[in-house]
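**Student:** Requesting a structural model of the entry that follows:
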Amino acid sequence: MSPVTALRSVPAVPDLSRESEVLARLARVVSEGPSSCVCVRSRSQHQLNAMDIDSGLLAIPLQGLKRVREGEGWSTFVPGEIILVPNARKIDMQNVPDERTGNYVAVAIALCAEAVTAARGLVPPQLHGKGEPGAIGRVTLADMAQELLDWCEAMARGDEVRARYVLVGILLKLHASGHTGVLAEPVATLAARIRIMIAANPAREWSSSDVETELATSGATLRRRLAEEGTSLRQVLADARLSYALNLLLTTRLPIKSVAARVGYASPSSFVKRFAERYGVEPSNVGGT
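**Tutor:** Below is the predicted model:
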C-alpha cells in the first residue's frame, strides 16, 4: 500500500463554526510567536524537495493549500484539515497561497520528544506501532478541536508544561484512531544527532575534528557509520545549515544576505546556489517577503 492510499480520515459532518473558532485561535496564538510551534507564511507558490522533518508534527493550513508527497502521488490539504507527520522523515511539500487573499499561512506544532515519551509510557509496548514509522495521515480539524483549543489556551497563558500535557492527549487519541506511527520507536541515526548539534550553532565553521570531539568518536568510526546510513559528514553539515536556513526563510522576514550569514555562508550567491540545488527552489521564492 502506498503512503497516499494509507491516509486516514474519519468521516464526519463538519462543524464550520467550531472549525472557524479553532483556526482563529491558532492564528491568534501563532501571531505571538510561541516557541512550541512554527508559523509559515508565503505570498508565492513554491515546492520544497526532500525536506527534512526531524520529529513528528501537526501541520495545519490557515490560509491556502498545502500539498505533501511521500512516495508517488501528491495529497492536498485545506483549512479544516490537519496533516499528521507521525515521526522524522523526508517529504516533498508545496505551499499554495489562497486565491482570494494571495497569502499562504500555516502552523506547525512539533510532537516533542517529551510528549512522545510520556505517551509511550501510557501505552503497552506491544502497541507502540511495531517499529513501523507509519504513513502521513489526514485528520479533520473537528476531530481535534477541543484539544487544539486547550493547547491554544495553554500557550496563550505561557504554560508550556500544560501545552505538552495536551500534546500527550493528542498523541494518545491519534494512536487510538489508528495512527500508531506516532508512538513508534524513534530511529536514532548518527546523522540526526549531528544535524541537531549543527542546528544549535549553524554559523560555526564546523570541522570533522569538531564533530569527532563533540561525539567522542574517531574520524574512522564517524565516516564508517555515516557511510552505513548512506551519507557523509559533508552532506550532513550542508543539510543541517540549509534546513536551518529554510526555517528562517519560512518563519521570518530576514533578507537572504542575513539568512546566509546566520548559517555560515560568507557569500550570499553561494548560499542561493546551494539552497536551490538542495530544495529545487531559490530562497527568494520561499517565505512571506
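**Student:** Please make it C-alpha for all contacts and neighbour counts, starting now.
**Tutor:** Fine.
**Student:** So for the helix or strand containing M197, what gets flagged as buried?
**Tutor:** For M197, the enclosing helix or strand under DSSP states H and E is helix 190-199. Residues of helix 190-199 classed as buried by neighbour count (16 or more other C-alpha atoms under 10 Å): 191-192, 194-195, 197-199.
**Student:** What of stretch 157-171?
**Tutor:** Buried residues in stretch 157-171, counted by 16+ other C-alpha under 10 Å: 160, 162-168, 170-171.
**Student:** Now, those that are in strands?
**Tutor:** Among the buried residues of stretch 157-171, no member falls in strands (DSSP state E).
**Student:** In JSON lines, list the buried residues of helix 190-199 along with distance to L226.
**Tutor:** As requested, the buried residues of helix 190-199 are exported to JSON lines (distance: C-alpha to C-alpha, whole Å):
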{"residue": "A191", "distance to L226": "7"}
{"residue": "A192", "distance to L226": "10"}
{"residue": "I194", "distance to L226": "10"}
{"residue": "R195", "distance to L226": "12"}
{"residue": "M197", "distance to L226": "15"}
{"residue": "I198", "distance to L226": "15"}
{"residue": "A199", "distance to L226": "18"}
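**Student:** hang on, the earlier thing: ok, of the buried residues of stretch 157-171, which one's closest to T5?
**Tutor:** L171 (21.9 Å; C-alpha to C-alpha).
**Student:** how about this one, so we can line them up?
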Amino acid sequence: MRRFCHGARRWLCGERPALCPERSNCRGQGGLDMTISAAMSITDLRPTLLARLRPFQSTAFRHGPHPHAGPLLSYCSLDRERLSAISIDEPLLSIVLRGRKELWQGDLAEVLTPGMAFALPRGLVLDVVNIPDDRSGIYQSLILSVPALPPAIRPLAPAARIDGFAITLTPDLVESICHAAVAVADKGQSQALAGLRLTELLWLLQADPAGRHLMAGDLVQRARWLIAAQPDRAWSVDLLAADLGTGASTLRRKLTAAGWPFRALLAEVRIQVAHRAIGAGASVTQAAEAVGYRSRSHFTQAYRAVFGQTPGGRVIDGERMENARAG
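**Tutor:** This next block holds a predicted model:
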C-alpha cells in the first residue's frame, strides 16, 4: 500500500504512482453511475473561489508537489494518472484548480471539477484519478493538511460511514478558505494569525458533513480535549465516558490499551494546561487551582513527573528569558 505523505513533503514516498487497472475505464465500472458531485450552493461559488485562489496556480509546470509554506502545497499532474490504494496519513482539505479528480472508495465514487473543495480524513484508503484539462494539459489542486487541530476545535468521533467528500461552498466558507490559504502561505505573517485563520475555517467546516471529516479524532484525542476544556472539573471515568457517549468500562479498557490509563491521562492533561498558564504569566498557585489541584505539593509532584522540574523552575526560566530579551 502506498502512503500519501503530504506532511513529510514526499510525493507518494518518492515513487511513481501505481496504475489502477480496475479504474482504467472510470465511467460505468461496477455498475456505478459516476456523476459530477452536486455539493455546491444554489449560487455557484466555484468561479469566485477559483478567481480568489488564482495566485496559487502554478506557473512552473512540473509533475508532483509544489510547496507554498507550512502545511500548504499545490499538486500538479501533466498526464492522466490513476493511483491505487492511497492511504491518507493526515486530514486534507483540497480544492481542484485545474482539470478533474475522481475519488473511489468502495461503492462511493465522486467527480470533482475546478473550484470544488473536498475533505479526506486521516486513515482513509481510496483510489484516485487525476485528469488534466484539455486546454492546458494540467491537473492541479491546492492542498492544506491538518496534522493537528487547533485547541479551540473539538475532535469529533469518526463517521461510521463516508457518504461523500465534496464540501458545499458558502460565501463565508469561500472567504475563510482564501484567508487561511493566504495567511499560511505568507512566510512574513505570524504563526498566530495563520492559526486563527485555520481555526476560523475549521469552525465553519463543522457545519458541513464532508468538512467534519477533518475534525475526526480517536478516543484519546477526544478525551484530552474534554479534560483540557474543563481541567478543574472533578473528572471520573463515569463522567468522561458519559461525555464521550460510551460506557465506563469500555472507556477504561480502550484508554489503557492506548497506553493512557485514565488517571495518567487526567494528570498529564491537567499539568499541560497548567504549564501553558504559567508560561502565559499565571502564578504557580493560580495555575494549580485552575486545573483542579488543591494541594500545592501534589501539584508540584505531578508537574515534576511530566516536565522533570518544579513549576517554580518554569517561572524562573521564564523570568530569565524576559530579562535576556529586555537586555
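**Student:** Tell me how the two chains score on TM-score.
**Tutor:** The TM-score (TM-score structural alignment, normalised by the length of the first structure) is 0.53; 179 aligned residues with a C-alpha RMSD of 3.3 Å.
**Student:** Check the buried residues of helix 190-199 of the first structure against I136 of the first structure and report the nearest one.
**Tutor:** For the buried residues of helix 190-199 of the first structure, the minimum distance to I136 of the first structure (C-alpha to C-alpha) is 20.0 Å, reached by A192.
**Student:** Please report the distance of the closest one from A88 of the first structure.
**Tutor:** According to C-alpha to C-alpha, to the nearest Å, A192 of the first structure stands 9 Å off from A88 of the first structure.
**Student:** L249 of the first structure too?
**Tutor:** Separation of L249 of the first structure from A88 of the first structure (C-alpha to C-alpha): 21 Å.
**Student:** do T5 of the first structure as well
**Tutor:** Distance from T5 of the first structure to A88 of the first structure, counting by C-alpha to C-alpha: 20 Å.
**Student:** next one: A118 of the first structure
**Tutor:** Taken as C-alpha to C-alpha, the span from A118 of the first structure to A88 of the first structure is 18 Å.
**Student:** same thing with A59 of the first structure?
**Tutor:** 14 Å.
**Student:** And R98 of the second structure, what's its match in the first structure?
**Tutor:** Using TM-score structural alignment, the equivalent of R98 of the second structure in the first structure is Q63.
**Student:** you'd agree its match is up against V105?
**Tutor:** Yes. Using C-alpha atoms under 8 Å, Q63 of the first structure is in contact with V105, at 4.9 Å.
**Student:** how about the strands in the first structure?
**Tutor:** 37-42, 46-53, 57-63, 65-69, 74-77, 81-85, 89-96, 104-110, 137-140.
**Student:** Out of those strands, flag the one nearest S269 of the first structure.
**Tutor:** strand 46-53 (19.2 Å).
**Student:** Residue in the second structure paired with G181 of the first structure?
**Tutor:** By TM-score structural alignment, G181 of the first structure lines up with H213.
**Student:** which residues does its match contact?
**Tutor:** Contact analysis of H213 of the second structure by C-alpha atoms under 8 Å, 6 or more residues apart in numbering lists 91, 119-121, 158-159.
**Student:** any idea how far L202 of the second structure is from it?
**Tutor:** H213 of the second structure is 10 Å from L202 of the second structure, by C-alpha to C-alpha.
**Student:** hang on, the earlier thing: comparing L249 and A88 of the first structure, which shows the higher neighbour count?
**Tutor:** The residue with more neighbours, out of L249 of the first structure and A88, is L249; 24 against 17, by other C-alpha atoms under 10 Å.
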